[in-house]
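K.L.:
predicted model and sequence follow; I will ask about them next.
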Amino acid sequence: MAGLVIITSNRMDVLVGHLAELLRRPAGPPLSPETIVVQSRGMERWVAMELARLNGISANLRFPFPNAFLESTFRALRPDLPERSGFEPDLLAFRIMARVQERIGQPEFAPLRRFLDRDHRAAKFY
């Protein structure tokens, strides 16, 4: 199926029924996988099993999580993006820590300063 299809419902059986119907229609090269964005591996298994039950088969499907899907989409559009996002937790922690250290003397940071002053171990800052 070409393009992006968004179907809304608060019932999983309705959603997977629409998906099964879409996948029954040939819409692209037969060896190109279909992408179905899911929130968990459990949801991936359930969707795959339901599609197999409804269509008689469930094959050549990709089930990325939302972040992985968006990252691969952005990389396809912008190959020049850096390998690691500046918003990854370990990188973001250092960026935030640097900003806090620059401003720790300001009045609005007094509660944080008192908290950090109680114990001088650097690990507490993380």
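P.N.:
Okay, I see it.
K.L.:
only C-alpha atoms for contact and neighbour calcs from this point on.
P.N.:
OK.
K.L.:
I'd assumed Val52 was in a helix, is it?
P.N.:
Residue 52: Ala, not Val. Yes. Membership of Ala52 in a helix is supported by DSSP: H, G, I helix; E, B strand; the rest coil.
K.L.:
okay, strands next: where are they in this protein?
P.N.:
Along the chain, the stretches classed as strands by DSSP state E are 34-35, 61-62.
K.L.:
deepest of those, which one?
P.N.:
Ranked by mean neighbour count, the strands of the chain are led by strand 34-35 with a mean of 15 (mean count of other C-alpha atoms under 10 Å).
K.L.:
counting contacts, what elements does it pack onto?
P.N.:
Judged by 3 or more C-alpha pairs under 8 Å, 6 or more residues apart in numbering; DSSP states H and E, strand 34-35 is in contact with strand 61-62.
K.L.:
and Arg41, how many neighbours does it have?
P.N.:
12 (other C-alpha atoms under 10 Å).
K.L.:
try Asp117
P.N.:
If we define neighbours as other C-alpha under 10 Å, then Asp117 has 11 of them.
K.L.:
structure B:
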Amino acid sequence: MDKAMPAEAARALAQKIEERQGASLRLTNDSTRQAAHALRLYADLIDQPKAEDMSFKIETWEGGALMEVIARCALLPVALAAFEAAKEHRQSYRLTLRAGCRLIREHGPGVS
């Protein structure tokens, strides 16, 4: 399996491309800017936390069965806002907001 380029390596390559613009690098100015920008966006993307590393998750349930995890968040305020939004869009389902096995909020049919 191929390993992704580390974020810092992508940023360093973007810097090197910009520094060599017009020297031995044979790209137009526009192509140089686009390549450097794409590498920086890639670096920012791979620096994002992985879904499984995010502490909070919002789940939909039907009966006693988990149907889907609809959101994962790293920060509690973001998770609470996402839970409130989910309540508006998933009114017929039971929703839970959890941190691991700890239940933080619950909403929907059968919830008192």
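P.N.:
Done, it's in. This is a predicted model, so every value here is computed, not measured.
K.L.:
drop the TM-score for these two in here.
P.N.:
After superposition, the two chains reach a TM-score of 0.28 (TM-score structural alignment, normalised by the length of the second structure), with 46 aligned residues with a C-alpha RMSD of 3.7 Å.
K.L.:
CSV please, covering the strands of the first structure and showing distance to Gly17 of the first structure.
P.N.:
Shown next, in CSV, are the strands of the first structure (distance: least, C-alpha to C-alpha, whole Å):
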stretch, distance to Gly17 of the first structure
strand 34-35, 16
strand 61-62, 16
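K.L.:
and the ones you listed: which comes nearest Leu15 of the first structure?
P.N.:
With respect to Leu15 of the first structure, and counting by C-alpha to C-alpha, the nearest of these is strand 34-35 at 14.9 Å.
K.L.:
circling back to that earlier point, can you check which of the strands of the first structure gets nearest to Met43 of the first structure?
P.N.:
strand 61-62 (12.6 Å).
K.L.:
so which of the strands of the first structure gets nearest Ala52 of the first structure?
P.N.:
strand 61-62 (11.5 Å).
K.L.:
mind giving me the packing neighbours of that closest one?
P.N.:
Counting by 3+ C-alpha pairs under 8 Å, 6+ apart, strand 61-62 of the first structure packs on strand 34-35.
K.L.:
of all the strands of the first structure, which lies closest to Ala48 of the first structure?
P.N.:
Judging the strands of the first structure by C-alpha to C-alpha, what sits closest to Ala48 of the first structure is strand 61-62, at 8.3 Å.
K.L.:
which SS state does Gln34 of the second structure fall under?
P.N.:
Applying three-state DSSP: Gln34 of the second structure is helix.
K.L.:
so who does it touch?
P.N.:
If you count contacts by C-alpha atoms under 8 Å, 6 or more residues apart in numbering, Gln34 of the second structure has none.
K.L.:
out of the strands of the first structure, flag the one nearest Asp90 of the first structure.
P.N.:
Using C-alpha to C-alpha, those put strand 61-62 closest to Asp90 of the first structure, at 27.9 Å.
K.L.:
what's the neighbour count on His89 of the second structure?
P.N.:
Other residues near His89 of the second structure come to 9 when the count uses other C-alpha under 10 Å.
K.L.:
right, I mislabeled it, should have said Ala48 of the first structure
P.N.:
Ala48 of the first structure has 20 nearby residues by other C-alpha under 10 Å.
K.L.:
for Arg114 of the first structure, see how far away it is.
P.N.:
53 Å (C-alpha to C-alpha, to the nearest Å).
K.L.:
what's the answer for Arg62 of the first structure, then?
P.N.:
50 Å.
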